[in-house]
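>>> next input, structure requested:
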Amino acid sequence: MKFYSTKQQTPPVSLREAVLKGLPADNGLFMPEYIPALPHDFFKNLENLSFQQIAYRVAANLLGEDVPAQDLERIVYEAINFPAPLVSLSENVHILELFHGNTLAFKDFGARFMAQLMGYFVRDDKNTLEILVATSGDTGSAVAHGFLNVPGINVTVLYPKGKVSNFQEKQFTTLGNNITALEIDGTFDDCQALVKQAFLDKELTEKLRLSSANSINIARLIPQAFYYFEAYKQIKNKQKPTVFVVPSGNFGNLTAGLLAKRMGLPISQFVAATNANDIVPYYLSSGTYQPRPSIQTISNAMDVGNPSNFARMADLFEEVDKMRNEIKGYAFSDEQTKQAMSEVKEKYNYIIDPHGAVGYLALKSYMGEFGENINGIVLETAHPVKFAEVVSPQIGEEVAIPERMRYLLEKEKMSIPMSANFEDFKTFLMKK
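Presented below is the predicted three-dimensional model:
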């Protein structure tokens, strides 16, 4: 499989080059040259396959020419070693729990797969790979844990000062070893801009071997398609249309769902659920794409004013009317999100995090507009404990910290304060 840039100003590259470079030289995003459909027999037998077997088949469908079967199977089984259960709140409303990995967030899937794949590609290299990753919360912790102590790879995590929860911050600032955290005096968009600028800086790229671990990296995106198949497997009544509701910030998760659909998964509709950062819902309603500075909300992992994966979405659809046919968009305020968390607890005795609450609201809006006779699946992207300071007041009780994560709160934060000025960031990297 070759991978091309969405800007199509550079020649296609191999999987290895796409994964290790992260970004094409023209500042586009890598996409597979084609998306092969999975055979009919795969879907017919889906319910008899384990999650790891499904993940391997999906990965092999896209990457089978690039990684030997035995190695790819090992990579998948090492990375995808936790479940993605579908919890039914009602006949039509289902929650896909994606928080059963190391850092209690859906990004564990992509980060662990990418770490294993990158480790495979650099196993015989002499030069260290320097990974740069901007985070608004969950990405940093997932990448840090995924790459912790992977030989030949260092990770630098950039995060906005004061704009991630204490629990999230502890997850990626307490590890040390090959993980460095930079506390940037700015927004997530500033962090992302620093990472992108670093990749375009000739002096840096000549001295350091840089790569990215954000969802802009194709190795993060592909494994996010795995759990769409796993969710569909668990649906009891497959005669009803299946609608996936995706709480969205950078839109990597939704883009992965689009890949799954193009591989043959029978998805009727996608719903893009956002907070006040409603760039994509606005685009779907107006036809105008207008990036803007991000707005801080209680669902902070979605506080993105210029979604990086929109370039991939635009590449898949080419025009807004085609995108509207597959994706509906809804946006909600913090106040509505708080009410939704309360409603889900009272109505279903289920504790949902702010991002899942935005998804729940979008599903309600979608069913109100298009009817309730569907399998509505909301992606619950993070464990509510990661946002306990927001969730607990709404449900009137403390959110219990999973036992395996308690130790983090006792650990000392290790981060380096830094301005949002690129020259400061470049000086730091040049000293590495």
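>>> use CA for all of it now, contacts and neighbours both
Noted.
>>> what separates the helix or strand residue 339 falls within from the chain centre, distance-wise?
Using DSSP states H and E, residue 339 maps to helix 334-348. Mean C-alpha position of helix 334-348 versus that of the full chain (C-alpha atoms, centre = their mean, to the nearest Å) differs by 24 Å.
>>> what's that helix packed up against?
In terms of contacts (3 or more C-alpha pairs under 8 Å, 6 or more residues apart in numbering; DSSP states H and E), helix 334-348 is packed against helix 354-370, helix 388-395.
>>> among the ones you listed, which is the most enclosed?
For the helices and strands packed on helix 334-348, the stretch with the most neighbours on average is helix 354-370, a mean of 23; neighbours defined as mean count of other C-alpha atoms under 10 Å.
>>> now do it and helix 388-395, the angle between them.
Regarding helix 354-370 and helix 388-395, their directions subtend 50 degrees when assessed with axes from the mean of the first three to the mean of the last three C-alpha atoms, to 10 degrees.
>>> who's in contact with helix 354-370?
When contacts are defined by C-alpha atoms under 8 Å, 6 or more residues apart in numbering, helix 354-370 is touched by residues 245-247, 271-275, 298-299, 301-302, 328-332, 337-338, 340-341, 376, 378-382, 384, 387, 390-391.
>>> pull up the distance across stretch 300-309, start to finish.
17 Å (C-alpha to C-alpha, to the nearest Å).
>>> quick one: contacts of that stretch?
Stretch 300-309 has contacts (C-alpha under 8 Å, 6+ apart) with 29, 136-138, 163-164, 188-189, 215-216, 247-252, 255, 274-275, 277, 279, 291-297, 355.
>>> from the chain's centre, how far out does it sit?
The offset between the C-alpha centroid of stretch 300-309 and the centroid of the whole chain comes to 11 Å, using C-alpha atoms, centre = their mean.
>>> how many neighbouring residues does residue 252 have?
By other C-alpha atoms under 10 Å, 27 other residues sit near residue 252.
>>> selection in ChimeraX covering whichever of the contacts of stretch 300-309 are buried, please.
A single ChimeraX command is used to select the members of the contacts of stretch 300-309 judged buried by 16 or more other C-alpha atoms under 10 Å:
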select :29,136,137,138,163,164,188,189,215,216,247,248,249,250,251,252,255,274,275,277,279,294,296,297,355
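>>> one more sequence to fold, the one below, so I can look at both together:
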Amino acid sequence: MTSTSTNAYPQVPTAWYNIAADLPEPIPPHLNPGTGEPITVDELQALFPRALSEQELSTERYIPIPEPVREVYASYRRTPLLRARRLEKALGTNSHIYLKFEGASPVGSHKPNSAIAQAYFNSEEGITKLTTETGAGQWGSSLALAGAMFGIDVEVWQVKASYDSKPYRRYLMELYGGKVHSSPSDLTEAGRAILQQQPDTSGSLGMAVSEAVEVAMKDPQARYALGSVLNHVVLHQTVIGQEAIAQLEEYGEGAPDVVIGCAGGGSNLAGLAFPFLKDVISGDADTKVIAAEPAACPSLTEGEYRYDFGDFTGMTPLLKMYTLGKDFVPDPIHAGGLRYHGMAPALSHTVNLGYVSPVAIQQDDAFNAGILLARTEGIVPAPESTHALAAAIDHVLENDDEEVIVIGLSGHGQLDLPSYQSFLPTYKNPAEA
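As a prediction, the model looks like this:
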């Protein structure tokens, strides 16, 4: 099966790419926490519809994208690959810097790529409600939109730090028909237990996951939807990298020297990088992939590679990943989408195998990079995406080579302007450092 389309939607890939088919060592299986044995499709169906459960465990290289999903994709894909010439000039580099800009989607981020697919597969099995967590609100708004498209109610637990600091994300979720709660809440057993132990907590994605999973498991008409981390989410995001490969060819470029993305749960970076890594694994390219994570939540650079729960209270399958521990509560940094204690098992595996190199970025450096991009290219990047920009700028300033660099700009920051406002008085141009 080819991964490019020749039918009514020629700009949209016909299949998602599954890196599990090409890795020299298999991704470690998820484990049933009760038995310690590899999780099965039947067991996963307590949380997900069968189609997504099968995708989660699949080792097929390409998995067809259903036409109803491609039809929705076609309304906003391909997202642009932009040559950042003014940023290049500001940095004094001869490298070619490209931005794969997912801020062109309806909600302003890459998250609809999986939300649309998950809502579709759930609707096909008659599910009427989806529960989920969200950090910055990009995933929550994406699932709320997808639920509206496919006739599914959506209930979202938003991490308290972001619920309080990013009200416009909540308004967007509600505009699309979603129901939003601050997490931890008093609506679930998990939330009440957390509040009793940590009444002043700023929340975490792990806590919000626990609440969403609990509600889904108690309702036979509901299922849980995850915005990152799991294999099927990473799979859906590979439309990003497949498009970027084709777009680079249109610019007359070959395989890039460097691909850089921010990494919180891992779906954005993996979705961009995995199609490029296919040629690295086969020996046909030597592209370097850099994962830029926040220094406040450094799962890849300081975490342990081991089995851990994906949520705070231990309700999910055990996942082999880089983790700071399910109890870890990050500082309430502005990049709410990167405040997760672990990392996607598939991305963690590529880091462990040496295909991806992680770096930790300080919040000040991230926002300095975001401000520089805004002042050179006119794009205000999401706080999450600024980490990838900072890592790219560091790389360019430390290397004199002429390189082709692709940066995953996972979303726009138009709803995050208060975050930028707080950094303007201390802005330091990283190009002049």
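>>> got TSV for the helices and strands packed on helix 334-348 of the first structure, with distance to residue 20 of the first structure too?
Below are these laid out as TSV (distance: least, C-alpha to C-alpha, whole Å):
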stretch	distance to residue 20 of the first structure
helix 354-370	30
helix 388-395	36
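>>> closest one to residue 194 of the first structure among these?
With C-alpha to C-alpha as the measure, helix 354-370 is the member of these nearest residue 194 of the first structure (25.7 Å).
>>> could you point out the helix or strand that follows that closest one?
Counting by DSSP H and E, the element after helix 354-370 of the first structure in chain order, helix or strand, is strand 375-380.
>>> in the second structure, what stretch matches that next one?
Matched against the second structure by TM-score structural alignment, strand 375-380 of the first structure falls on residues 404-409.
>>> post-alignment, the matching stretch versus the first structure, mean distance?
Its matched residues in the first structure lie on average 1.4 Å from stretch 404-409 of the second structure after superposition (mean C-alpha distance after the TM-score superposition for the first structure).
>>> where's residue 158 of the second structure, which helix or strand?
Applying DSSP H and E as the criterion places residue 158 of the second structure in strand 153-159.
>>> just how off-centre is the next helix or strand after that strand within its chain?
Later in the chain than strand 153-159 of the second structure, the nearest helix or strand by DSSP H and E is helix 160-165. Centroid displacement of helix 160-165 of the second structure relative to its chain, using C-alpha atoms, centre = their mean, is 19 Å.
>>> now do the buried residues in the match of strand 375-380 of the first structure.
Counting neighbours by 16+ other C-alpha under 10 Å, one finds that the buried residues in stretch 404-409 of the second structure are 404, 405, 406, 407, 408, 409.
>>> before we move on, back to that, can you tell me which of the contacts of stretch 300-309 of the first structure end up in strands?
247, 274 (DSSP state E).
>>> among the contacts of stretch 300-309 of the first structure, which lie within helices?
Filtering the contacts of stretch 300-309 of the first structure for membership in helices, criterion DSSP state H, returns 138, 188, 189, 252, 255, 279, 355.
>>> can you give me the strands in the second structure?
Under DSSP E, the second structure gives strands at 15-17, 62-64, 81-83, 96-101, 129-134, 153-159, 179-183, 222-224, 258-262, 288-294, 304-309, 318-323, 356-361, 404-409.
>>> among those, which is nearest residue 111 of the second structure?
In this view, the strands of the second structure are compared for proximity to residue 111 of the second structure by C-alpha to C-alpha, and strand 129-134 is the closest at 10.8 Å.
>>> distance from the closest one to the first structure after superposition?
Between strand 129-134 of the second structure and its aligned partner residues in the first structure, the average distance after superposition works out to 1.0 Å, using mean C-alpha distance after the TM-score superposition for the first structure.
>>> so which elements touch that strand?
Going by 3+ C-alpha pairs under 8 Å, 6+ apart, strand 129-134 of the second structure lies up against helix 138-150, strand 153-159, helix 205-217, strand 222-224.
>>> residues in contact with residue 344 of the first structure?
Listed by C-alpha under 8 Å, 6+ apart, the contact set of residue 344 of the first structure reads 350, 351, 352.
>>> any idea which of the helices and strands packed on strand 129-134 of the second structure is most buried?
Highest mean neighbour count among these (mean count of other C-alpha under 10 Å): strand 153-159, a mean of 28.
>>> also compute the angle for that strand relative to strand 129-134, please.
Here strand 153-159 of the second structure points in a direction 20 degrees away from that of strand 129-134 (the same axes, to 10 degrees).
>>> which bit of the first structure covers strand 153-159 of the second structure?
Strand 153-159 of the second structure corresponds to residues 154-160 of the first structure when matched by TM-score structural alignment.
>>> what sits up against that stretch?
Taking contacts as C-alpha under 8 Å, 6+ apart, the residues outside stretch 154-160 of the first structure that touch it are 128-137, 140, 144, 147, 172, 178-188, 190-191.
>>> what subset of these is buried?
Among those, the ones that count as buried by 16+ other C-alpha under 10 Å are 129-137, 140, 144, 147, 172, 178-188, 190-191.
>>> now residue 386 of the first structure, nearest residue through space, not along the chain?
Computed as C-alpha to C-alpha, 6 or more residues apart in numbering, the closest residue to residue 386 of the first structure that is not its neighbour in sequence is residue 167, at 5.8 Å.
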